[in-house]
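1. this one's sequence-less:
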């Protein structure tokens, strides 16, 4: 019987699907690469979440045929090692895009209306916070989307149709008709997008070795008190450029679901800045998204083990 090794828990309905189709399932005892390497054995398939799979673990798994990433990103998987060994790598684009888009809007609202500060004010008896909170209305603001894939397209729908925002976007690869279909203005020059936007939301994929899209040049083009949202990858932001922009007021507030190091060290200056709303990489962590993502992984595992081409192979 074929075996699928799962590094971290996934929706049990996907596990049942694999069982029903004759695939045995084993879980790692701990979500660590050491446990994976010790326990992966002769598994033909792996489903991994943010733990990924490094080159050493791939080399240990001599029978491995597919690595299924439980998410759209594959930056924690040693792609070159997998390719060298003829191992298929798949991902799950769009499975969690609506959930990530909704969190993007949630972080945008939280940053614009200072919701975390407001919550603390009520709990500590600072009721007069309402007189000086300085919140911003999203309606009529210009939202700039850096990248225009599935998540950004869902954000555009919610922001434009639901909040009445002007939506601009930059992408070097998405066809023109996608922009026009969603009533989004295409900006072909990234610094021009940055200069035009009240709120910027990052949606570019980030692979190992890819330079951060938010760098010093990006920061120089910011309007004063821009709101920055990042639900893509922590590596999309150069930390020093970001901190400098916070300090000099080019960034007025930010909402970050992803960080350069996860979890962040206790000394990370982001943890002490009250103008940043933080969440622990939960963009796709809804029941609906987790089910869709797990089932997409399971179906692609079955495809490869059955000799079929999976739909979302890298």
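-> Sure thing, it's come through. Everything numeric in this text was worked out from a predicted model, so none of it was measured. Numbering: from 1, shown residues only.
2. From now on I want contacts and neighbour counts done on CA atoms only, so please keep to that.
-> Fine.
3. Show me what the helix or strand containing residue 143 is packed up against.
-> Using DSSP states H and E, residue 143 sits within strand 142-146. On a contact count with 3 or more Cα pairs under 8 Å, 6 or more residues apart in numbering; DSSP states H and E, strand 142-146 meets strand 166-170, helix 190-196, strand 199-202.
4. Next, the angle from that strand to strand 166-170.
-> Computed with axes from the mean of the first three to the mean of the last three Cα atoms, to 10 degrees, the direction of strand 142-146 lies at 20 degrees from that of strand 166-170.
5. Would you mind identifying the next helix or strand past strand 142-146?
-> Using DSSP H and E, the helix or strand that follows strand 142-146 in sequence is helix 150-157.
6. ok, residues contacting that following helix?
-> 93-94, 97-98, 100-102, 104-105, 145, 167, 182, 184, 203 (Cα atoms under 8 Å, 6 or more residues apart in numbering).
7. same thing but at 7 Å, please
-> By Cα atoms under 7 Å, 6 or more residues apart in numbering, the list of residues contacting helix 150-157 from outside reads 94, 97, 98, 100, 101, 145, 167, 182, 203.
8. And stretch 244-253, by the same measure?
-> Stretch 244-253 has contacts (Cα under 7 Å, 6+ apart) with 111, 219, 222, 223, 224, 225, 226, 227, 228, 275, 276.
9. now for the residues you listed, which pair is the farthest apart?
-> For the contacts of stretch 244-253, with distances taken as Cα to Cα, the pair at the greatest spread is 111 and 219 (18.3 Å).
10. higher neighbour count, these two?
-> Using other Cα atoms under 10 Å as the criterion, residue 111 and residue 219 rank with residue 111 on top: 26 against 21.
11. Verify the contact between that one and residue 255 for me.
-> Yes: look at residue 111 against residue 255 with Cα atoms under 7 Å: they come within range, at 6.1 Å.
12. shared neighbours of these two, which are they?
-> Joint contacts of residue 111 and residue 255 (Cα under 7 Å, 6+ apart) are residue 277.
13. follow-up on the earlier one: now distance to residue 199 and secondary structure too, for the contacts of stretch 244-253, in CSV please.
-> As requested, the contacts of stretch 244-253 are arranged in CSV below (distance: Cα to Cα, whole Å; DSSP: H, G, I helix; E, B strand; the rest coil):
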residue, distance to residue 199, secondary structure
111, 10, helix
219, 13, helix
222, 10, coil
223, 9, coil
224, 11, coil
225, 9, coil
226, 6, strand
227, 5, strand
228, 6, strand
275, 14, coil
276, 14, strand
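14. ok, those residues vs residue 64, which is closest?
-> The closest of the contacts of stretch 244-253 to residue 64 turns out to be residue 228 (Cα to Cα; 40.7 Å).
15. tally of neighbours for that closest one?
-> For residue 228, using other Cα under 10 Å, the count is 26.
16. So it sits against residue 203, correct?
-> No: using Cα under 7 Å, residue 228 is not in contact with residue 203; the gap is 11.5 Å.
17. another one to put next to it:
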């Protein structure tokens, strides 16, 4: 019986019994810590043939501790925590789950827009404290919304916004303007989007800072910024300053710099609480998304362990002793990309 290491907290935690599916295919799922601490993981990696990896780091040291590993299946879309070069050197294919949580994150994004525009979280806090004072909000349908990154999630947000009647702008270096227009948004350059939008939502990969002090100088007073992508897309100290001086009307996010250590974030200062809403990585946490991510990652692991090509490669090794099928080259990453 082969060992498949799973380090995502929510793997097989939906409606589907993925542990049973693996067992029926002749493999055992072994759980490991989501933080990927090497001291705890090393004994598990030593026996693992497949790894369904969560958001923790996957380094060359992890791979050195896994002599039998034949595939890393990222449970989710982002692969910035995976040392792809180290995996490629060792002939270990890497996969992800594109589109598995796109609808869930798009729903959550629109929910955060509404929460920010209508002060929903702050209103709840005030009522519980006995304060029923009214604070006037803005309607989403009357807003110009700028979408940064027009992949599956960005396009899902646009589809939802059309029901509200919002004007929708989008920027994405991967997509020609004509394609963006066909998919329901007005194509604009990144800086033009920041100048024109009332609400801006980020759907780009990490590893770049898109919202800094200079870019905040060009936004409309009172702009709402939403981030359900990555914390390093924004300069949190600059956001805090812009919130205090009124350039930024509200910030709503599903992530913070440091995440669980995020109590040190400048955005959690008590004076900013009326205009900052943060959720603890809830965007992808729906039963449907959990089932989608789990099924896609497990199917790719089983494919490789059975000598077949995975369906969702970030790249594949051409080593036919490990995996059947052609190699898929990794594309160079532009400065702004879609999720």
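-> Arrived safely, thanks for sending. Predicted, not measured: the structure shown is a model, and the values here were computed from it.
18. Dump the helices and strands packed on strand 142-146 of the first structure into CSV; add distance to residue 314 of the first structure and mean neighbour count as well.
-> Output for those, formatted as CSV (distance: least, Cα to Cα, whole Å; neighbours: other Cα atoms under 10 Å):
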stretch, distance to residue 314 of the first structure, mean neighbour count
strand 166-170, 23, 24
helix 190-196, 27, 20
strand 199-202, 22, 25
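19. Distance to residue 213 of the first structure for these - can I get that in TSV?
-> Shown next, in TSV, are these (distance: least, Cα to Cα, whole Å):
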stretch	distance to residue 213 of the first structure
strand 166-170	12
helix 190-196	10
strand 199-202	8
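20. closest one to residue 115 of the first structure among these?
-> The nearest among those, by Cα to Cα, is strand 199-202 at 16.7 Å.
21. So what's the residue count around the closest residue in space to residue 274 of the first structure that isn't next to it in sequence?
-> Once flanking residues are discounted, residue 274 of the first structure sits nearest to residue 117: 7.5 Å by Cα to Cα, 6 or more residues apart in numbering. Residue 117 of the first structure has 17 neighbouring residues, counting by other Cα under 10 Å.
22. do the same with residue 261 of the second structure
-> By the criterion of other Cα under 10 Å, residue 261 of the second structure has 9 neighbours.
23. And it? What does it align with in the first structure?
-> Alignment note (TM-score structural alignment): residue 261 of the second structure maps to residue 264 of the first structure.
24. can you pull the contacts of the counterpart of residue 59 of the second structure in the first structure?
-> Taking TM-score structural alignment, residue 59 of the second structure has residue 54 as its aligned residue in the first structure. Applying Cα under 7 Å, 6+ apart, one finds that residue 54 of the first structure lies in contact with 77, 78.
25. repeat for residue 48 of the first structure
-> With Cα under 7 Å, 6+ apart, residue 48 of the first structure has these contacts: 6, 7, 8, 68, 69, 70.
26. And the longest helix anywhere in the first structure against the second structure, how far off on average?
-> Taking DSSP state H as the criterion, the first structure has its longest helix at helix 287-305. Following the fit onto the second structure, the mean deviation recorded for helix 287-305 of the first structure is 0.7 Å by mean Cα distance after the TM-score superposition for the first structure.
27. helices and strands around that helix, which ones?
-> helix 12-20, strand 66-69 (3 or more Cα pairs under 7 Å, 6 or more residues apart in numbering; DSSP states H and E).
28. relative to helix 12-20, how tilted is it?
-> 20 degrees.
29. Can you get me the centre-to-centre distance for stretch 61-76 of the first structure and its chain?
-> Offset of stretch 61-76 of the first structure from its chain centre (Cα atoms, centre = their mean, to the nearest Å): 17 Å.
30. and the end-to-end length of that stretch?
-> The first residue of stretch 61-76 of the first structure is 17 Å away from its last residue (Cα to Cα, to the nearest Å).
31. which residues touch it?
-> Residues contacting stretch 61-76 of the first structure (Cα under 7 Å, 6+ apart): 40-53, 87-93, 207-208, 293-294, 297, 301, 304.
32. quick one: buried residues of it?
-> Neighbour counts over stretch 61-76 of the first structure (16 or more other Cα atoms under 10 Å) mark 61, 63-76 as buried.
33. What is the nearest of those to residue 127 of the first structure?
-> For these, the closest approach to residue 127 of the first structure (Cα to Cα) belongs to residue 71, at 41.7 Å.
34. What's the separation between the aligned partner of that closest one in the second structure and residue 26 of the second structure?
-> Under the alignment (TM-score structural alignment), residue 71 of the first structure maps onto residue 76 of the second structure. Going from residue 76 of the second structure to residue 26 of the second structure by Cα to Cα gives 24 Å.
35. residue ranges of the strands in the first structure, please?
-> Using DSSP state E, the strands of the first structure run over 2-6, 23-27, 45-48, 66-69, 88-90, 142-146, 166-170, 185-186, 199-202, 226-230, 251-256, 276-278.
36. Export these as CSV, with columns for distance to residue 158 of the first structure.
-> Shown next, in CSV, are those (distance: least, Cα to Cα, whole Å):
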stretch, distance to residue 158 of the first structure
strand 2-6, 34
strand 23-27, 38
strand 45-48, 30
strand 66-69, 27
strand 88-90, 29
strand 142-146, 11
strand 166-170, 10
strand 185-186, 15
strand 199-202, 13
strand 226-230, 15
strand 251-256, 17
strand 276-278, 20
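37. Leaving out the residues flanking it, which one is nearest to the most centrally placed residue in the first structure?
-> Closest to where the C-alpha atoms of the first structure average out (Cα atoms, centre = their mean) is residue 232, at 3.6 Å. Leaving aside its sequence neighbours, residue 232 of the first structure sits nearest to residue 203 (Cα to Cα, 6+ apart; 5.1 Å).
38. Surely the one you found and residue 144 touch.
-> No: the pair residue 203 of the first structure / residue 144 is not scored as a contact, 10.4 Å apart, by Cα under 7 Å.
39. Comparing these two, which shows the higher neighbour count?
-> residue 144 (30 against 27).
40. Please state the offset of stretch 144-162 of the second structure from the chain centre?
-> That offset, for stretch 144-162 of the second structure, works out to 14 Å (Cα atoms, centre = their mean).
41. Could you tell me the end-to-end distance of that stretch?
-> One end of stretch 144-162 of the second structure to the other measures 11 Å (Cα to Cα).
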